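Below are the sequence and a predicted model for it; my questions follow.
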Amino acid sequence: MIVVTGATGHLGKLVVEGLLEKLPADQVVAAVRSPEKAADLAERGVEVRRADYTDSDSLVAALKGADKVLLVSSSEVGQRAAQHQAVVEAAKQAGVRHLVYTSAPQATTSKLVLAPEHKATEELIEASGLPATILRNNWYNENYADTIKQAAQTGSFVGSAGDGRVASAARADYAAAAVAVLTGEGHEGKVYELAGDVTWTNADLAAEIGKATGREITYVDLPSDEHVKALTGAGLPESVAGFLAAIDADIKAGLLAETTDDLRTLIGRPSTPIGVTVAGIVG
């Protein structure tokens, strides 16, 4: 039995869909914070269990009888390590034979703003003694969905990443990699650095949006503090604006630029180019 946490989230839902293409529904469990949001999965024969990362008892119940567990990292930045620890402890209590975790690029050595919580989680998993696979997911193409839509409407977008390159891939690519690990053999003890095959800059993104819309799109690169001002001026909370500018600073420093063969090897095909995602969003 395979349990997928965060199974109604963007990534978790795609993983469940992928598992259902390979396994009978009664072998898949969707562990979710709000079971009512997984009614469509329940209708298809998937067992839905309540699992709240802040409620240890719910996690113990959700992972009971699990052979394999995919721990999709929490979206609550700043709370992740404690929440993930609760899942790891529940997995150990359940006697899980294989834990798979979605981490961040070069998590144990990177200066990426997101890395520390993932590093802490990887260390918790190692200390638990559970057989595990670490999927270090690079950036998702879909992280730029709002930027792509806004640029398509206005003809420009701003950032502070300079000429920094991103080795992103589509969310579905990372989900397919997780499915391959969960349904395959010999992945225990492995750390996979998952990234897109082709890197790109914000100028490249502008060109792809222009190609999809048939109009000229410009990228305006700003100093980091001006980027924050632009984002708060557009209505984003200061904490969110600061976080987005910090990510751009990391991109400018090359922290999301490394590409490897791991993703395409696991999924058996090339990763999805940013241009394909842009075309799908712009329509």
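Received the coordinates, thanks.

alpha carbons only for contacts and neighbour counts from here, please
OK.

Now do Asp173 against Val69, distance only.
Remark: distance between Asp173 and Val69 (Cα to Cα, to the nearest Å) = 19 Å.

also this one, for the comparison:
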Amino acid sequence: MILVTGATGQLGNLIVNNLIKRGTPANQIVAAVRSPEKAQALADQGVVVRKADYSDPASLDAAFDGVKRVMLVSSSEVGQRFPQHKNVIHAAQQAGVELLAYTSIMRAQESPLALAEEHIQTEKALIASGMPFVLLRNGWYSENYTGSIGMALEHGAVLGSAGEGKYATATRQDYAEAAAVVITADNQAGKIYELAGDQAFTLAEYAAAISEVTGKTVVYQDLPAEEYTNILVGTGLPEGFAGILADSDVGASKGALYSDSKDLSTLIGRPTTPIVDSIKAAL
């Protein structure tokens, strides 16, 4: 059985559906979720739904019963991720899991991003565990930007602090396909995949792509990190999270979110989704 954590989340849900699409029987997939009532659509497909809370070790131990492979989708609770991930790793050890795949962050061990810290801690914990594991170091999701395309069109500007830094993004679907391939493949233990989109872009190029697709003028406005943080807070984001987003842009300006690796397109057997296609999908 293959267990996917966070199976009602945006990435986890796509991974489950890609496993089914690739031929894994639904009754051999465990959707580990905090709120089983939110997983009815998966249950209707025959997926085994089990309650599993990252912060509740007892629930994890029960959910992992009979599981041989685990897809650990990183927690969305920044600041709580590492202790939550440690609980999952321990539960996997207790269950005698034969492979754990973890969604980390691009070039984790050298990344200057504040977001990378808990990924680095988790990778070290996996090494220390002695358990067979594989790392899926995901780059930025294209949806991180296309999700706010309406605001860019309304104001005629994309805001950020990335300068000329390039983003090698891909869609969640691209990353989910890769995860489904890896967790079902043989001889994956010890492998590290740097997952990046084939076509990188600067935020100025992203703004230009929006203009090209919509016919409306959209420009990129580069801001000091503090000013960008304040603007994000003004839109309703918590100050801590706004600061993390601005820090990520600054990191991107130093190359932290760019990679020329072709691991992602190789795994999924096709080119990654171009940002122009993601813009069209968002519109």
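Structure's in. What do you need? Bear in mind the structure is a predicted one, so any value in this text is a computation, not a measurement.

Put one on top of the other, what's the TM-score?
Once the chains are laid over each other, their TM-score by TM-score structural alignment, normalised by the length of the first structure reads 0.97; 282 aligned residues with a Cα RMSD of 1.1 Å.

Relative to Lys13 of the first structure, how far out is Ser58 of the first structure?
Remark: distance between Ser58 of the first structure and Lys13 of the first structure (Cα to Cα) = 20 Å.

Let me see the ranges of the strands in the stretch 101-250 of the second structure.
In the stretch 101-250 of the second structure, the segments counted as strands under DSSP state E, counting those that start in this stretch are 133-138, 157-160, 192-195, 219-222.

can you tell me the mean distance of the last one from the first structure after alignment?
To tie it back to what came earlier, the one meant is strand 219-222 of the second structure. Superposed on the first structure, strand 219-222 of the second structure shows a mean distance to its aligned partners of 1.0 Å (mean Cα distance after the TM-score superposition for the first structure).

try the longest one
Once the two structures are superposed, the average separation between strand 133-138 of the second structure and the matching residues of the first structure is 0.5 Å (mean Cα distance after the TM-score superposition for the first structure).

what about that strand, distance to the chain center?
Counting by Cα atoms, centre = their mean, to the nearest Å, strand 133-138 of the second structure is centred 11 Å from the centre of its parent chain.

What is that strand packed up against?
Judged by 3 or more Cα pairs under 8 Å, 6 or more residues apart in numbering; DSSP states H and E, the packing partners of strand 133-138 of the second structure are strand 99-105, strand 192-195.

Likewise for the second one?
For strand 157-160 of the second structure, the helices and strands in contact under the criterion 3+ Cα pairs under 8 Å, 6+ apart are helix 203-214, strand 219-222, helix 225-234.

quick one, which of these is nearest to Gln28 of the second structure?
Of all those, helix 203-214 sits nearest to Gln28 of the second structure, with 40.7 Å by Cα to Cα.

Return the distance of that closest one from the chain's centre.
Distance of helix 203-214 of the second structure from its chain centroid, counting by Cα atoms, centre = their mean, is 24 Å.

quick one: that helix to the first structure mean distance?
Compared with the first structure after fitting, helix 203-214 of the second structure has a mean deviation of 1.1 Å; criterion: mean Cα distance after the TM-score superposition for the first structure.

buried set for that helix?
203-204, 206-211 (16 or more other Cα atoms under 10 Å).

In a strand, Met71 of the second structure, correct?
Yes: looking at Met71 of the second structure with DSSP: H, G, I helix; E, B strand; the rest coil, it is inside a strand.

my guess is it contacts Ala7, does it?
No: contact criterion Cα atoms under 8 Å: Met71 of the second structure and Ala7 do not qualify, at 9.7 Å.

Deepest-packed of the helices and strands packed on strand 133-138 of the second structure, please.
Neighbour counts (mean count of other Cα atoms under 10 Å) averaged over each of those peak at strand 99-105, with a mean of 25.

which secondary structure elements does it contact?
strand 69-72, helix 116-129, strand 133-138, helix 172-184.

what's the average distance of it to the first structure?
Compared with the first structure after fitting, strand 99-105 of the second structure deviates on average by 0.5 Å (mean Cα distance after the TM-score superposition for the first structure).

For that strand, what is the distance to the chain centroid?
Distance, centroid of strand 99-105 of the second structure to centroid of chain: 10 Å (Cα atoms, centre = their mean).
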